[in-house]
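> predicted model and sequence follow; I will ask about them next.
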Amino acid sequence: MKFAFLIFKYFPYGGMQRDMLRTATRLAEAGHSVDIFTMSWDGQMPGGNMRVHVMPGKGWFNVQKYDDFIRQAQARIKREFSVDLVVGYNRMGGLDVYFAADPCFIERAHKQRNWLYRLTPRYRWFQAIEQAIFSPQASTQMLMVDMAEKAVFQRWYHTEDERFHYIPPYLSSERLQLHDRAEMQAYLRKAFNLPAQTRVALLVGSGFYMKGLDRAVHALASLPADMRQHFTLIAIGQDKPAPFIKMARKLNVSENLIISRGRPDIPQLMQGADFYLHPAYRENTGLVILEAMASGLPVLATASCGYAVHVQAAEAGRVVPVPFEQATLNKMLAEMVSLTLSQDRQLQVWRDNGLQHARKLMTENDGDAEAKIMLHLAQQKTGSSA
């Protein structure tokens, strides 16, 4: 079978990007061919049955670049490639399959933005693209990492049930390759030039604003001075740090905040931290939450993240309820920091619970689920059994 994967940008530390490359790799290893079309590729190029085609979009604004890239990619696929299935990892028209890593756009636009935003060209473009995927007149199949979001899409677009396909969470085996905790604690503190006694929370992910780094900085500023003295928040990801550094300076907590670009040693850093902080505004999943649990990290997350339900189910930390209140996050962060400073037994209970839950999740998806569904859909479309 021949597959075309379309994704706006690839970088090695994004959750959706890693899902895309893993699925492409599984299909290629099974003897199928995968052509990946993207606006930019940051990282090592894959080989074998996988080929990457970089096609930068043209335009002054992002939506213009996206639109140009989609037009270029789909025209080239039609002209030069004979593919059995076109898979998109971002919203765009002309797809056979859409990997729904992001929550419903129009829902957020109505609940989190004012009416003026809904008059902008950006809103109109994304709403039209989303409708082209989910409307009953479309035939695009959806791979859902969070079936709770299915009801949201159906409320706006009345999409048929049979077009949704659920994918269980996936954790790579390397996430459960635990090292000596004391060694990892020393490794993290050496990596960021921190004193050995410093207690550390991690926040990882591209898009610091959506991940709630501003909320985290405000919560950091709310801690008593004596508590902050031995505590540092480390944020790692692909985003511009300047606004958050400025915020930390204004709130007099710049000495307690470190912001770093994406790194390849996240599993080791997670095993060396004291807890994981993820106060995101909204996320379909939040795979990094499960990765933290698999690393033995207690988690403090917002309930607006799809995978926060696993923190609650496993009793592996605390979850800030919705609707979000900064005061609640402030209080929970203070409790977490207090537990780490005193090395309370509760931390070990959360660690053990999270690890056990992560191991259970690994038995439900060995990493092949997405590839198997795509292969089945390609066979249905072509009438093939190959």
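Nice, I can see it. Numbers count the residues shown, from 1 in each chain.

> only C-alpha atoms for contact and neighbour calcs from this point on.
OK.

> which stretches in the stretch 101-250 of the chain count as helices?
105-111, 121-134, 148-157, 181-191, 213-222, 225-228, 242-250 (DSSP state H, counting those that start in this stretch).

> structure B:
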Amino acid sequence: MRLAFILYKFFPFGGLQRDFLRIARTCQARGHDIVVYTMQWDGDRPEGFEIHTWKPRTLSAHARNKKFHAHVFANLKHKPAAVIIGFNKMPGLDVYYAADTCYEDKARHLRSRWYRYGSRYRHFSSYERAVFDRNSHTESLLISAAQKPLFEKYYGTAPERLHLLPPGISRDRRRPENGQAIRTAFRQSFEIDDDELLLLMIGSGFKTKGLDRALLAIKALPETLRRKTRLFVIGQDNPRQFQLQAHKLGIARQITFFSGRDDVPRFLLGADMLIHPAYNENTGTVLLEALVAGLPVFCTEVCGYAHYISDAKAGELIKSPFNQQVMNSQLVKILESAEQRRTWQTNALMFADTADIYSMPEHAADLIETIGVRLSGAAA
């Protein structure tokens, strides 16, 4: 089959983008032709992919999205695909990969009521409705069970159109047999002493991931503990706001920023804990990547994959509603207990050996093929 994948932007370090690439490659390995439509492609181009890039010049994101959508579907009318798979919400999709949370729910609970009178809301709300409306034919691949009742609530989406996928953690994130040697070399390369504690934050969108909360928690550590604690932050975002915050808090020397990079497994092995106090997070793939590397996790319970940390007994959750003082106290307790962190590491590695947290691309490809067969039969 000829499969058309649509996403607004591709860059190598985004969670949505990495999921797209693994699903598309899985479909390609099964003999299907892959065509990609995107406004921007950064990074290497996979062999055998037919990639079309076109970015309209507009003043607003929603106007750009509309022009891009019209351009793509004009191309698809000229050269049809058996299945149209979108990684952003838009009309006309056969399959939608639900990397984002329910927009309507966020608009109603995280914004003022005046927000829903604006053109931005009208655009994104209409694009979400085009996917989930009870009269739509689009089938959605969900990666967070918590989102299913929200789409059913706001749009009356038929349950049989909402398919929950297992996580899809890449197996190269698992702790290798020489993990301790990699850790030692990593810490030596960054001049991290054995008695120092390295916290790690990974993810583009520093504001959403709660970096401000992490900086405040580090500032609140007792002085002796704070002096031996460092934070590495990895992500494709502008760090300036948070560099200024760290400077004002007097902890700038302990915070190191990195842009997105392809050697993240080395960081997972070299750190002492992943910290992820996100404001909202549909899933949080990095939580499971840390888990399979044996790295304890400290995250907010709003993350879609936070329950895996509890299931594995591999870290601690920050309860809702969020309270900065509670988080600060939790962090002190965690950093003061090396024994607890070792127990969490052992539990994490045991969980990684038994849990189904790797098969998302295969399940997604199965569903895409099934839908493609059904659509070709309907067309016939």
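Done, it's in. Fair warning: this is a prediction, and the values are worked out from it, not measured in the lab.

> TM-score for these two?
In this superposition the chains share a TM-score of 0.95, using TM-score structural alignment, normalised by the length of the second structure; 378 aligned residues with a Cα RMSD of 1.7 Å.

> just to revisit the earlier point, okay, the helices of the stretch 101-250 of the first structure in a markdown table with mean neighbour count and distance to residue 59 of the first structure next?
Formatted as a markdown table, these follow (neighbours: other Cα atoms under 10 Å; distance: least, Cα to Cα, whole Å):
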| stretch | mean neighbour count | distance to residue 59 of the first structure |
| --- | --- | --- |
| helix 105-111 | 14 | 22 |
| helix 121-134 | 18 | 13 |
| helix 148-157 | 16 | 30 |
| helix 181-191 | 16 | 40 |
| helix 213-222 | 21 | 30 |
| helix 225-228 | 13 | 45 |
| helix 242-250 | 14 | 25 |
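
> for residue 66 of the first structure, find the nearest of the ones you listed.
Nearest to residue 66 of the first structure among these is helix 121-134; the distance by Cα to Cα comes to 10.0 Å.

> follow-up on the earlier one: now tabulate the helices of the stretch 101-250 of the first structure in JSON lines and tack on distance to residue 29 of the first structure.
Shown next, in JSON lines, are the helices of the stretch 101-250 of the first structure (distance: least, Cα to Cα, whole Å):
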{"stretch": "helix 105-111", "distance to residue 29 of the first structure": "34"}
{"stretch": "helix 121-134", "distance to residue 29 of the first structure": "29"}
{"stretch": "helix 148-157", "distance to residue 29 of the first structure": "31"}
{"stretch": "helix 181-191", "distance to residue 29 of the first structure": "34"}
{"stretch": "helix 213-222", "distance to residue 29 of the first structure": "38"}
{"stretch": "helix 225-228", "distance to residue 29 of the first structure": "49"}
{"stretch": "helix 242-250", "distance to residue 29 of the first structure": "42"}
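
> closest one to residue 90 of the first structure among the ones you listed?
Smallest distance to residue 90 of the first structure across the helices of the stretch 101-250 of the first structure (Cα to Cα): 9.8 Å, for helix 121-134.

> how far off centre is the closest one?
Relative to the mean C-alpha coordinate of its chain, helix 121-134 of the first structure is positioned 21 Å out (Cα atoms, centre = their mean, to the nearest Å).

> residue range for that helix in the second structure?
Alignment of helix 121-134 of the first structure against the second structure: residues 119-132, by TM-score structural alignment.

> which position in the first structure pairs with residue 81 of the second structure?
The alignment partner of residue 81 of the second structure in the first structure, by TM-score structural alignment, is residue 83.

> that's a helix at its match, yeah?
No. Remark: residue 83 of the first structure does not belong to a helix; assigned using DSSP: H, G, I helix; E, B strand; the rest coil, it is coil.
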